[in-house]
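Chemist: what's the 3D shape of this:
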Amino acid sequence: MGKTFKKGVIIVSAEITTLLTFFGGTGDLAKRKLYPSTYSLYKKGFLQNHFAIVGSSRQTLTDEEFRQLVLDSIAEEADNYEQAQDFVSHFYYVQTDVTDPKGYAKLLELNNKLDEHYQLKGNRIFYMSVAPRFFGTIARYLKSEGLITDNGEFNRLMIEKPFGSSYETAEKLQSELAEAFDDDQIYRIDHYLGKEMVQNIAPLRFGNPMLDAAWNKDYIENIQVTLSEVLGVEGRAGYYDTAGALRDMIQNHTMQIIGWLAMEKPTDFTDKAIRAAKNAAFNALKIYSPQEVAENFVRGQYGASADGSQIKYLDEPDVPADSQNNTYVAGKLQFDMDRWQGVPFYIRSGKRLAAKATRVDVVFKKGVNIFGVGGEKLVNPVLSILIDPVGKIEFTLNAKDTTSEFQTRPDTLTWEVSASDKAMTPSPYERMLHDCMNGDGSNFADWNGVSVAWKFVDAIQEAWDQKPATDFPNYVSGSMGPKAADELLAKDGNAWIFKG
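Modeler: Model (predicted):
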């Protein structure tokens, strides 16, 4: 179910039968990402006749007004008006206060009617595009008010990040959700896992025997993950000053990418085997003491740009004048497992850096120079997976120079996502919705991975809270971060591959 195959030049897709309810159905995420992504699934044939979409929020709307909202959100994606109209005819709206159990009666009545009208077989997905404080409340009422069906093939819950703000809050949320849903019914969204080039990590690792055999301490010097942004806080100080780069980018996106890089080889390519392989790595991640945090992690806060065109973080609107918030984090991860013994995983993420980039650099060992004179220019081979803003794979290898005397030089082999492939690539949210409909949890975070990431991040934040920074701001806007981040790698005899 859900597989796509070609018949001539026409793509035919197996239909998915489901009722999808969006809590926060009039919000920005729904309009920008969720409805266009659902429409793309419709155009590809995954949603045909046996589906219905329910939007829910506190806003007062008729079905017709809600359908117009959806039409407006998919206007740029529509092939023709008739097609778009047919799609939105499957949309319905219920005004709901998610904190009031009485409001769920209207939702239940509508769901049951739609289930019968579209022959949905009791299959239901509930998508929480609301403030995190409502996640547990909604889950509890979905069960107590009878919206979870007994006769369906599936009932699933999709949850936007953040999943808690610490291990303690995440554990509390997990307990609340577990009262209504089993863990294999909970799909925790990290849209980075839906990115095409993140999904390319698995076939690169496991589909090429050369890389598969070399993906370990015997051949790899270090692995680097960079998530750099050129923008500053951009009016989000209310949220960002309580989260910082550590909680906003490291705990979720970075750690989930690390999962694909550090995982053991799964027994097969099923979601259960993939999660088990990732958890073998997550459970081996070293949680640092305060002293180890000081040795292995660097924090930063951006200052003004060199030309004065960009202000420092402390001068941003709504940022406290004495804020200790980190807008940059760099650190070294260590895994206590045979595969990675002694191999550092370096990570960094920050705002107001020199370039926007999400990338992975796998630095292989240089090996012994057998060439003598002429082989002095041997470099560490590097496999680079460029995720954003351009999808690309680069492999820097040692080769011969063209001079008459024998000399070596590095050469880079490059593959880039073509325009035609890019046009066919599902957006991360489209992929996540489709995977959830198919019951594929491969690209969703499970509780074990989330809990380990929070324990790791909490240890860092607690150490920083105990010892306030005295050098903020410590990097210039438009640079690649504080000098201490370069020194962190230099201590090990390494350097960042991506210079910005």
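Chemist: drop to CA atoms for contacts and neighbour counts, all remaining ones
Modeler: Fine.
Chemist: buried residues in stretch 241-251?
Modeler: Of the residues in stretch 241-251, 241, 243-251 count as buried by neighbour count, 16 or more other C-alpha atoms under 10 Å.
Chemist: Quick one: residues contacting residue 306.
Modeler: 476-478 (C-alpha atoms under 8 Å, 6 or more residues apart in numbering).
Chemist: Which parts of the stretch 251-400 of the chain are strands?
Modeler: Along the stretch 251-400 of the chain, the segments classed as strands by DSSP state E, counting those that start in this stretch run 297-300, 302-305, 328-333, 345-350, 357-364, 382-388, 392-400.
Chemist: Which one of the ones you listed lies nearest to residue 167?
Modeler: strand 328-333 (18.5 Å; C-alpha to C-alpha).
Chemist: shouldn't residue 435 be in contact with residue 444?
Modeler: No - the criterion here is C-alpha atoms under 8 Å, and residue 435 misses it with residue 444 at 9.1 Å.
Chemist: between the two, who's got more neighbours?
Modeler: Using other C-alpha atoms under 10 Å, the more surrounded residue of residue 435 and residue 444 is residue 444, with 24 against 18.
Chemist: For the host helix or strand of residue 429, enumerate the helices and strands it packs against.
Modeler: Element membership for residue 429, per DSSP states H and E: helix 428-437. Here helix 428-437 touches helix 35-43, going by 3 or more C-alpha pairs under 8 Å, 6 or more residues apart in numbering; DSSP states H and E.
Chemist: what helices or strands is the helix it packs on leaning on?
Modeler: Short answer (3+ C-alpha pairs under 8 Å, 6+ apart): helix 35-43 packs on helix 63-73, helix 428-437.
Chemist: List the neighbours of the next helix or strand after it that are in contact with it.
Modeler: Downstream of helix 35-43, the next assigned helix or strand under DSSP H and E is strand 51-57. Residues outside strand 51-57 that contact it (C-alpha under 8 Å, 6+ apart): 16-26, 66, 90-97, 114, 118, 120.
Chemist: Next, the structure of the following sequence, for comparison with the previous one:
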Amino acid sequence: MRTTENQLLVIFGASGDLTARKLVPALYKLYQEKHLPEHFAVLGVARSFMTDEQFRKRVALESKHIKDSDEFIAQFSEKLFYQDLGDSYDVSYMELNERLQDLNTAYQTDNNFIFYLSTPPSLFEPIAKNLTAQGLNDEREGWKRLIIEKPFGYSLDTAQSLNNDLHRYFKEKQIYRIDHYLGKETVQNILVTRFANSIFEPLWNRSYIHHVEITNAESDGVESRGGYYDKSGALRDMFQSHLLQLVALIVMEPPLSADPEEIRNEKLKALKSLRLMTDPEVLEQNTIRGQYLASEIDGERVNGYREEEDVDPDSTTETYAAVKFYVDNWRWADVPFYVRTAKRMPTKVTEVVIHFKSPHHQIFKNSNINKDNKLVIRIQPDEGILVKFGVKVPGQGFKVERGNLDFYYSSLGDTHIMEAYERLLLDAMQGDATLYARADEVEAAWRFTDPILEYWKEGNARIYGYSAGVWGPEHADELIEGKGQWRNPGAHLADDPGYCVIE
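Modeler: The predicted structure follows:
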């Protein structure tokens, strides 16, 4: 178990929604569970004018995201402070540095600083530059770490440019690129399921696996994010970051140890082994993009994507993206991977499905069900693991039906399962970068995604409409080889696919 050293957390963009909704509640949970070090403080930094007391009221004392006794919240809030930067983030940080040194001395945080950049990416470089001008990247006395939020670039070129800008001021080992998806227990459990169980790891290859399927579905539309989403789209927003990280965990070879760099080395190899698609004909056959249309759900009309606030009425931005691809290495040769992500689906769900091959010799051919074994790893909601296998129906003959063997995280009872930001913040505090993306990982993911985006941008690829509340374009199943089809999951892990009731 790693130790959590005394430290000061500095949050840039602290007046924003993320700080109040996610970061401070996560810190409060860590405080509640006694994970924070003895000497610890938080300094919020932004351009809005606030006193320390106003900041405490906003993010803790009067927060709707923190529920506990007033006395305990008040004790926690005494660790929170605020510094106004003025009109710009690109100013001298001399005054900020003076405040940091005062808090460092008062709270005995041993010159250990984490700088959390909860700001637009355009501010990463000026903030890093101005911190460096004050010597706040120098690790001769205490360590210094920089946490940045996605998006990590808009393309391979912009990602490389961002990495180069940051590397001018901070070393790679000091930079933590946060992806909240990797903070989910069920994502991390992919590694344990694979490498801690001899019933799975020997089968985790092309000899036994027919194909791999990943679904990320959201029931909501773009809500108030229309302006951002219309410049991004489903492929940039979810596939390039969150979902390719899931792919890396599934594809990677066993690391030499549980050391963070060993795991990240194997994830990098996995991402670099994805077969690049550059031929227009291959891209046409192996990618589908769609956009949700106005529809009626539960008796209420919902807008189509082009009707959403801040969205171009002629927009061709995809809200549905499905990609079929292959992995060019010994373990996965010729095994197709199918990954889809979309808005306005029938339910909110993220899951990985490992489809095992059928037995070579079929002796129960009269059975009317698909007997392929499946391993379903549910990321959210109803988190857990499900194994689907054939069982004999009692009675004469050999009628086979589907059986489920399942495990649910909710069955762990009173065990506190950390939320993603709790886990990731604690890892950064302890210097554990296992669940953080490295620069070369980010660039490898963009290298695979860029040709798809370029092909779609050229306007040759059709964009299909689908009614809000259905499982994407009608011909989406055509992407899957043979007679296969997507597993359209229900809200609960053990729901059989087919249709999903909209809640």
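Chemist: still on that earlier bit, which other helices and strands does the next helix or strand after the helix holding residue 429 of structure 1 contact?
Modeler: Next in sequence after helix 428-437 of structure 1, counting helices and strands by DSSP H and E, comes helix 447-466. Helix 447-466 of structure 1 sits against helix 167-178, helix 271-282, helix 290-296, with contacts defined as 3+ C-alpha pairs under 8 Å, 6+ apart.
Chemist: mean per-residue distance, the helix or strand just after helix 447-466 of structure 1 to structure 2?
Modeler: Note on helix 447-466 of structure 1: by DSSP H and E, the next helix or strand toward the C-terminus is strand 475-477. After superposition onto structure 2, strand 475-477 of structure 1 sits on average 1.3 Å from its aligned residues (mean C-alpha distance after the TM-score superposition for structure 1).
Chemist: Would you check the span in structure 2 matched by strand 475-477 of structure 1?
Modeler: The alignment of strand 475-477 of structure 1 onto structure 2 (TM-score structural alignment) covers residues 466-468.
Chemist: what does that stretch contact?
Modeler: With C-alpha under 8 Å, 6+ apart, stretch 466-468 of structure 2 has contacts from 290-297, 302, 304, 344-345, 472-474.
Chemist: which one among the residues you listed gets closest to residue 486 of structure 2?
Modeler: residue 472 (10.7 Å).
Chemist: Count the residues that sit near the nearest residue to the closest one once chain neighbours are set aside.
Modeler: Residue nearest to residue 472 of structure 2 in three dimensions, not counting chain neighbours: residue 466, with 5.4 Å by C-alpha to C-alpha, 6 or more residues apart in numbering. Look at residue 466 of structure 2: counted by other C-alpha under 10 Å, it has 22 neighbours.
Chemist: list the contacts for the spatially most central residue of structure 2?
Modeler: With distances taken as C-alpha atoms, centre = their mean, residue 181 lies nearest the centre of structure 2, 2.6 Å away. Going by C-alpha under 8 Å, 6+ apart, residue 181 of structure 2 touches 187, 242, 420.
Chemist: part of a strand, is residue 134 of structure 1?
Modeler: No - Residue 134 of structure 1 sits outside any strand when classified using DSSP: H, G, I helix; E, B strand; the rest coil, being helix.
Chemist: Please identify the residue in structure 2 that aligns with it.
Modeler: Match for residue 134 of structure 1 (TM-score structural alignment): residue 123.
Chemist: do residue 298 of structure 1 as well
Modeler: Aligned partner of residue 298 of structure 1 by TM-score structural alignment: residue 288.
Chemist: same check, this time on residue 459 of structure 1
Modeler: In structure 2, residue 459 of structure 1 lands on residue 451 (TM-score structural alignment).
Chemist: Give me the neighbour count for the residue lying closest to its match once chain neighbours are set aside.
Modeler: Of all residues not flanking residue 451 of structure 2 in the chain, residue 278 sits nearest, at 5.7 Å (C-alpha to C-alpha, 6+ apart). Residues near residue 278 of structure 2, counting by other C-alpha under 10 Å, number 14.
Chemist: cool, and residue 250 of structure 2?
Modeler: 18.
Chemist: I'd assumed residue 189 was in contact with it.
Modeler: No - using C-alpha under 8 Å, residue 250 of structure 2 is not in contact with residue 189; the gap is 10.8 Å.
Chemist: What segments of the stretch 51-200 of structure 2 are helices?
Modeler: 52-56, 70-77, 94-107, 124-133, 156-167, 185-195 (DSSP state H, counting those that start in this stretch).
Chemist: would TSV of these with mean neighbour count be doable?
Modeler: Listed next are the helices of the stretch 51-200 of structure 2 as TSV, based on neighbours: other C-alpha atoms under 10 Å:
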stretch	mean neighbour count
helix 52-56	18
helix 70-77	15
helix 94-107	15
helix 124-133	19
helix 156-167	17
helix 185-195	18
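Chemist: Minimum distance to residue 457 of structure 2: which of those helices has it?
Modeler: Nearest of the helices of the stretch 51-200 of structure 2 (C-alpha to C-alpha): helix 156-167, 15.1 Å.
Chemist: Which elements pack onto that closest one?
Modeler: Short answer (3+ C-alpha pairs under 8 Å, 6+ apart): helix 156-167 of structure 2 packs on helix 124-133, helix 439-457.
Chemist: any chance of those in JSON lines, with distance to residue 402 of structure 2 too?
Modeler: Shown next, in JSON lines, are those (distance: least, C-alpha to C-alpha, whole Å):
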{"stretch": "helix 124-133", "distance to residue 402 of structure 2": "52"}
{"stretch": "helix 439-457", "distance to residue 402 of structure 2": "37"}
